[in-house]
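Participant: Model the structure of this input:
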Amino acid sequence: MASSFEQSAPGHLIIDTGVDSASRREFHADWPVNVNDPQVLREFSSGVIAGKVIGVERSYVDANAVIVTAYSIQLEKVYKGQNIPATISLTLPGGSVRLGEYISSLDKLGLYEMKLGQKDPELLRNAGLDPDQEKDPRTLDPDTLVTENWGMNPTSKSLLAELQPDSWVFYIGAVEGDVYYGAAFDHALSYLKDGMVYGLHPEAERSPIPESELLRG
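Facilitator: Next up, the predicted model:
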C-alpha cells in the first residue's frame, strides 16, 4: 500500500495510511471495566507509553477479519510497563488494504460470507459504488482500496493538524513476540498536549487528566 511522507509540527512524521479521522465506524463491546475513563483504562492495560510514529509497517486483515495497521513507535515515556524497547511495532485497528487482498484474507479465514456475502453496503461505499446496486465484490476491481476507520489513525493529516499533539499516548494490551497490540480495541490511543492527556474515543471522559495521573500505580 502506497504511503506519503511529510513532516508536520511539532515534529511528528506523517506517514499517511489514507484513513482520515472522520467517518468513524462504530464498535460495541461489553468491557469488564469502564475503558472510557483513562485512569481505569491504564489499570486495564499491560502498558502505557508516550511516543511518536516513525513508520507505517503494513496494513492487513487480522484473525478477526478486522483491517489493522502496524506502526513503528519511537518510545518517549513509559507510564506503565517494564522492558519496553526504545522502538516497538504497535498494531491498532483501522487501515486500508486492496480489495483482492481483503477477499483473499476473508476466504482463508472462512469469513467471506459473513462479511461480504450480503454485499456489504459499507464496503461498496468505500469502493465508491452505489450500495443499492447489486454488485458481487468478487467482480469489482481488486485494486480498489477497502478502508476501515475506527478513529485510531495517528498518521491522519487532518487529526495531526487539528490536535497538534506533543506526543501520542498508547495503551498496550497483548504482546506477542516483538509485536505489541493496542488495548481495548478502539480506546488504545490518546494524546498528550501541554502536560494533559486527552481521549480520542467519542465516549471517552471529556475532561483531560494530568499526565502525572498516568504514573500512578
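Participant: use CA for all of it now, contacts and neighbours both
Facilitator: Fine.
Participant: List the contacts of the biggest helix by length in the chain.
Facilitator: Longest helix of the chain, by residue count under DSSP state H: helix 99-109. Helix 99-109 has contacts (C-alpha atoms under 8 Å, 6 or more residues apart in numbering) with 60-61, 63, 65, 112, 115, 138, 141-146.
Participant: need those residues in TSV with neighbour count, distance to V35 and secondary structure, can you?
Facilitator: Output for those, formatted as TSV (neighbours: other C-alpha atoms under 10 Å; distance: C-alpha to C-alpha, whole Å; DSSP: H, G, I helix; E, B strand; the rest coil):
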residue	neighbour count	distance to V35	secondary structure
Y60	21	26	strand
V61	22	25	strand
A63	12	23	coil
A65	17	23	coil
Y112	17	31	helix
K115	14	27	helix
R138	12	38	helix
D141	12	39	coil
P142	15	37	coil
D143	12	37	coil
T144	16	35	coil
L145	20	31	strand
V146	21	28	strand
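Participant: now the other sequence, so there's something to compare against:
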Amino acid sequence: MMANNSRVVCGIAVVLALGAVAGCAHSDGAIAPVAGVLAGSSSAGPDLFVADTGVETAPRLHSEADWSFNTDDQAALAEFSSAVVSGKVVAVERSYVDDNGLVVTAYSVRVEKVYKGEDIPDVISVTLPGGSVALGEYIAALDTLGLYEMKFGSKDPELLPTAGMEAVPDQDPRSMDPSTLVTENWGVNPASESTIAEIRPDSWVFYLVTDDDVYYGAGFDHALSYLKNGRVYSLNAESEGSPVSEDELLGR
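Facilitator: Model prediction:
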C-alpha cells in the first residue's frame, strides 16, 4: 500500500488522508455487477459502456490535496502512478464506503494498452472515487471507522454527503429512512452517459496504484482521463499538461 501526506477537503472542512484512499479495502462477499448498456456509436469513437451509478444526482465535489507533484500535469501523474492503462469499462461491480468514509465505485475494465506497469491482466477491477450507497450502509461504515461525528456532527449543510439531505440538517441521520441514497460525485465516473455523450472518447485512461493486485485511482479525482485520436485529455479543465500524446505516457 502506498502512503503519502496528501489530504482531501470535502465541502469546507472535512479533511481525509488520501494515502488510505489509495488502499481502500473491499468488503467481503460477492457483489453482482450493475447492469449497463452501450452508448450509441458515433464517428468520434466506438461504443462505450453506460451505467447509472447515481453520481449525477449530486453536485460535483472538488478536492484540494497537498501532493508532492502537480496532479494537473498528466506526465507527472503518470510518473507517480504504478500503472497507467487505457481500456473500456465492461461492468460496474459495486459502490461502497472506503477506509476514509468516502463513497467509491469499483469498475471492471478491459485493458487495451499498457503505458506503464507489468503483469497487468486483460480485465482488472479499478476503484475510483464517487458513487451511491444506502444511508444504513453508510452509517454502519462510519460507525466502524469512528468517523460518524466528523461527517454528521457539525450539521453543516455544506458537509452533508448527499443532495437529498441538505433540507434536513437538524434531523438525526439515524432516524432517517436507511434506504436513502448517500451520493458523492467527484466527476470521474467512466460509465456516465452524459460525460460520454459530451466528450465521445475512444477509450478511457486510468492512472493507478496497486495493492495486492487490486487497482485504485492515483491522484484521487485526477485518476481518470480519456483517449481521443491518439491524444490523452484530462477531465479537469485546469489541467496544465492536457492533452498529451500516447508516446508521452510511454515515456518516449
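Participant: whereabouts in the second structure does the longest helix of the first structure align?
Facilitator: Per TM-score structural alignment, the counterpart of helix 99-109 of the first structure in the second structure is residues 135-145.
Participant: mind listing what's buried in the matching stretch?
Facilitator: 135-139, 141-142 (16 or more other C-alpha atoms under 10 Å).
Participant: for stretch 147-167 of the first structure, same thing?
Facilitator: Burial within stretch 147-167 of the first structure, assessed by neighbour count using 16+ other C-alpha under 10 Å, is assigned to 147-157, 159-160, 164-167.
Participant: Find the residue closest to L189 of the first structure in space, skipping its chain neighbours.
Facilitator: Excluding the flanking residues, the one nearest L189 of the first structure by C-alpha to C-alpha, 6 or more residues apart in numbering is F170, at 5.0 Å.
Participant: Quick one: map the one you found onto the second structure.
Facilitator: Using TM-score structural alignment, F170 of the first structure pairs with F206 in the second structure.
Participant: Touching, its match and L227? I think so.
Facilitator: No. Counting by C-alpha atoms under 8 Å, L227 is not a contact partner of F206 of the second structure; they are 10.2 Å apart.
Participant: what residues do these two have in common as contacts?
Facilitator: In contact with both F206 of the second structure and L227: S86, using C-alpha under 8 Å, 6+ apart.
Participant: Looking at these two, which has the bigger crowd around it?
Facilitator: Neighbour count, other C-alpha atoms under 10 Å: between F206 of the second structure and L227, F206 has more, with 30 against 22.
Participant: Is that one located within a strand, as I assumed?
Facilitator: Yes. Assessed with DSSP: H, G, I helix; E, B strand; the rest coil, F206 of the second structure lies in a strand.
Participant: Run through the residues that contact it.
Facilitator: F206 of the second structure touches 84-87, 217, 223-225, counting by C-alpha under 8 Å, 6+ apart.
Participant: give me that answer again for 10 Å
Facilitator: Applying C-alpha atoms under 10 Å, 6 or more residues apart in numbering to F206 of the second structure gives the contacts 78, 81, 83-88, 109, 111, 114-115, 126, 128, 190, 215-218, 222-226.
Participant: show me where the second structure has helices.
Facilitator: Using DSSP H, helices in the second structure cover 18-21, 74-80, 135-145, 148-152, 193-199, 246-249.
Participant: follow-up on the earlier one: most widely separated two among the contacts of helix 99-109 of the first structure?
Facilitator: A63 and D141 (24.0 Å; C-alpha to C-alpha).
Participant: number of nearby residues for the closest residue to C10 of the second structure other than its chain neighbours?
Facilitator: With sequence-adjacent residues excluded and distances taken as C-alpha to C-alpha, 6+ apart, C10 of the second structure is closest to S63, at 6.4 Å. The number of residues packed near S63 of the second structure is 14, by other C-alpha under 10 Å.
Participant: wait, S63 of the second structure sits on N236?
Facilitator: No. S63 of the second structure lies out of contact with N236 (C-alpha atoms under 10 Å); the separation is 11.5 Å.
Participant: Which neighbours do those two have in common?
Facilitator: Contacts common to S63 of the second structure and N236, judged by C-alpha under 10 Å, 6+ apart, are 221-222.
Participant: sorry, back to before: I'd like the distance between the match of F170 of the first structure and E137 of the second structure.
Facilitator: 28 Å (C-alpha to C-alpha, to the nearest Å).
Participant: cool, Y216 of the second structure as well?
Facilitator: Y216 of the second structure sits 22 Å away from E137 of the second structure, going by C-alpha to C-alpha.
Participant: before we move on, the earlier item: for the helices of the second structure, which one sits closest to A167 of the second structure?
Facilitator: Per C-alpha to C-alpha, nearest to A167 of the second structure of the helices of the second structure: helix 148-152, 13.9 Å.
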